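Enquirer: Sharing a model prediction with you, sequence too.
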Amino acid sequence: MTRDTTPTDRTEAKRSHSRRRVLALGATAGAGALGGCLTDAGSDVVSEGDADGDSGGEAGGGADGGAADDGDGGAAPSLPRVEDPPAATYVPTHFEAMRRLDPVEAGEYLLEPMVTYPHRFWNVTGDRVEAAAPTEDHDVHLMVTVRDAETGRILPAATGLQVTVGREGESGTPTAPWPMVSQEMGFHFGDNLSLDGDGTYEATVRVGAVDARKTGAFAGRFAEPATGSFTFQYDQAFRESVIGDIVYVEEESDWGARGAMANGAVGRGGGRSYGDAGRDGPDHVDAQRQDTERDHRGEPRWEARVGDRRYGTYWRPPEEGELPPAAHLPGRLQGEPVVGDALLAASLLPPGSRFVDRDERYLAVSPRTPYNRSMLPMAAIDYAVRRDGGVVASGALDAALDDAVGYHYGTPLADAASGDELTLSVTTAPNVSRHAGYETALLETGDVSLTLEVGE
């Protein structure tokens, strides 16, 4: 259902705010001012239990004990945040504004750089969530999306990525940006950086090898590092444009609602998303129709707009997701269970597929964020297949990258039959950093079980 943001078109069934207060300090004046930022109280380090917004701790998830999404001054604008957000993917208070630069080729990779104002994000290590608030020394938040230069598809490239930034023609300071997931940008790398005043800056990006098994059109590729460079201007005009272009979610009662901003990065980079990959061939079985009317929680989907910006739980078609819809995965879809708001789309491919060397079946598990279907690397997932009370097969799923499936976790299965019980165990939640809207979600570990349907 599509709606505008006027209060008359609201239904209580779509969202609940009984346990959530909206913090709007610093939201007036169109976020047009720099500096004058509030300083957060309390600790920026929270445990998994404190991050879910229910613990009452002094640094809970998106609230962090303070009133606005700011740091200690400098170039970071004072923006409103949601206090006590749900332990789930939620709608932030605003759409981020940024300057997208021209893509740069680096060997087999295509680098898509973006520069914006410094802002808060959250780092995840094990079961620890640590807020990284901008300081008065930070001037920009620099982001890079890494794509395949041939197809334009987003790559995890989780090893060895380094960015060196300095004034044009001068040596710079190397940094290792964080692998991140954002509702509007999907999976990328980014960090808050300090500059040396106004001027033209050059950034050199070194991309390491993709640390995953490659299959399909990606087999044998992305094994060597590569380097690419780009320049950007930092001055008053840049600062005014990236802050002045911030777009607020006008209906404040939608702040903190379960849902997500549309991913504006999909379709960029001159290529396709994984979601619109061809579905022809013997591996594909359309096991079930994707539910476009209800979300993964069984709730009716909803959509809202601010101008041409969309958000909500509405169904994203294949071309609007970073990964394919579950029903578009090759093989027979076994289900899409949920652990900590992360969807685990599980598919079983028939014997002899390109994913195996022998006459085995292949189990592919594709973790993704809800709604936008962004990839979730840096997790650990175990599996076990049980039959008649005994374990037929068990072990750890291996990280893999395929041109149609995308980043996933998989294993060959020599013995699988209809009626077998498949247990998937998330032993390590995705250790990727998060922008606002994801910092209280995708944090849990646990087990889910499915009954296998092998087919012919």
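Expert: Received it, and whenever you're ready, just let me know what you need.

Enquirer: When you work out contacts or count neighbours from here on, use the C-alpha atoms and nothing else.
Expert: OK.

Enquirer: Which stretches in the stretch 201-350 of the chain count as helices?
Expert: Ranges of helices within the stretch 201-350 of the chain are 236-244, based on DSSP state H, counting those that start in this stretch.

Enquirer: Just give me the residue closest to the centre of this protein.
Expert: residue 181 (3.0 Å; Cα atoms, centre = their mean).

Enquirer: And here is the other one:
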Amino acid sequence: MRRRDALAAGGLVLSLSAGCLETLEREDAWRELVVDPPDGVYVPPKVDEMVSYGTETVDGRTLSLAATRPHSFWTVTGTDRARADVRNYHAIHLMASAHDAETGTVVPTSVTTTIRSRDERVDERTLWPMLSQRMGFHYGDNVPLDGDGRYVATVRIEPTSADVADGLDDRLETATTVDLEFDYAADEIEGLERRLIDADEGRGDAGAVEPMDDRDDGDDDHRDRLEELAESWIGTATSGDLEFSLAVIEAERGRDVLAVLPRTRHNRYPIPFAALSVAPVRGGATGRSVSLGERLGADLGHHYGTAVERRVLEGADELAVTVDAPPQVSRHEGYETAFLDPEPATVDVDLE
């Protein structure tokens, strides 16, 4: 085991006058529709349509590129967040999704883009890892372009930072580069549909909009697979907007492996780039915690895990899962206040 075409964004239409719509088309004016968001996942005020810039499969990884209007988002450093605002030179919000081609597993890694037009470099950057309620985990940023025309985006996907198993290491532990050509037209981006969500339909309330119908993250059935593969199924614990499924799976070097699948509560998205630990609890006293490593597997997809001695688990009444550092991923609206300081999640242990 080693380390490392238009897409309708959907939503609910808010009936507004033409003048109000024009006001809300201005970037960030619509934020006033949710003045005081809750501390957690909430239904955002709008969703935007996207345009596809193509998909390529190279070296066992599938890379998809898409764009929408430039918009603000929040970066996360430790437990602090900061808003990244739109600048007048931003032409698009560029989004890249990287998956294992065979299993659809999301790949936590570093993704850089170099954009050229007429053989001249227009922009080069490392994209932010991101979470959005429609796309789930992806990479993105607001980027400038040099007017309408044909562009070539060279996307470099670095080796994954997660531990890799189940034969994925031969295609996820090396870097790969993908070239995607796309045509940019400012009118097309400005004309993308923006659908506003009515307050009567939950705008600003705890909850989330539905994910894209064609999402390819392969995570809907990973909890079921964990339960099927488990030598001992432990259970599911919830803390705020996160769910943790726990099980003991196959032995590794003579020791059992405790696998933990964290997912967002509403859309069951994986949570990369977090720091998790687990500790046994007996008689109300919490024992020594053990750090969980980020992992990728053909059956379990993205998860966290560690080798443990079974006697430690059998001697516990409960297991407590702690988020030692929240996922270091940027957030689209609706996620910016979530997953920053969750309480430990506990689950009863019965391995007899």
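Expert: The structure has been received and is ready for your questions. Predicted model only: the values in this text are computed from it and were never measured.

Enquirer: Got a TM-score for the pair?
Expert: The TM-score (TM-score structural alignment, normalised by the length of the second structure) is 0.85; 338 aligned residues with a Cα RMSD of 3.0 Å.

Enquirer: hmm, back to that, counterpart of the residue nearest to the centre of the first structure in the second structure?
Expert: In the second structure, the residue matched to residue 181 of the first structure (TM-score structural alignment) is residue 131.

Enquirer: helix or strand for that match, which one?
Expert: In this assignment (DSSP states H and E), residue 131 of the second structure forms part of strand 128-132.

Enquirer: Run through who's touching that strand.
Expert: 136-141, 328-335 (Cα atoms under 8 Å, 6 or more residues apart in numbering).

Enquirer: how about TSV for those, with neighbour count and distance to residue 244 of the second structure added?
Expert: Shown next, in TSV, are the contacts of strand 128-132 of the second structure (neighbours: other Cα atoms under 10 Å; distance: Cα to Cα, whole Å):
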residue	neighbour count	distance to residue 244 of the second structure
136	24	17
137	25	17
138	24	21
139	24	24
140	25	26
141	25	29
328	23	18
329	23	18
330	26	21
331	26	20
332	20	22
333	22	23
334	28	21
335	25	18
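
Enquirer: if you go through the stretch 51-200 of the first structure in chain order, where are the strands?
Expert: 82-83, 94-95, 99-100, 104-106, 109-116, 121-125, 128-132, 140-148, 162-167, 173-175, 178-182, 186-193, 199-207 (DSSP state E, counting those that start in this stretch).

Enquirer: Report how far apart the opening and closing residues of stretch 393-401 of the first structure are.
Expert: The first residue of stretch 393-401 of the first structure is 23 Å away from its last residue (Cα to Cα, to the nearest Å).

Enquirer: buried sites along it?
Expert: Of the residues in stretch 393-401 of the first structure, 394, 396, 397, 398, 399, 400, 401 count as buried by neighbour count, 16 or more other Cα atoms under 10 Å.

Enquirer: again, but for stretch 247-259 of the first structure
Expert: Here stretch 247-259 of the first structure shows 247, 248, 249, 252, 253, 254, 255, 256, 257, 258, 259 as buried, counting by 16+ other Cα under 10 Å.

Enquirer: With stretch 305-324 of the second structure instead?
Expert: 305-308, 313, 316-324.

Enquirer: Out of these, list just those in strands.
Expert: Using DSSP state E, the members of those that fall within strands are 305, 306, 307, 308, 318, 319, 320, 321, 322, 323, 324.

Enquirer: I'd say residue 78 of the second structure and residue 328 touch.
Expert: Yes: taking contacts as Cα atoms under 8 Å, residue 78 of the second structure lies within contact range of residue 328: 6.9 Å.

Enquirer: Mind jotting down where the helices sit in the stretch 251-352 of the second structure?
Expert: 310-314.

Enquirer: Okay, strands next: where are they in it?
Expert: 255-264, 275-282, 285-286, 290-297, 301-308, 318-325, 330-331, 345-348.

Enquirer: Relative to the first structure, which residues correspond to the last one?
Expert: Against the first structure, the aligned range for strand 345-348 of the second structure is residues 448-451 (TM-score structural alignment).
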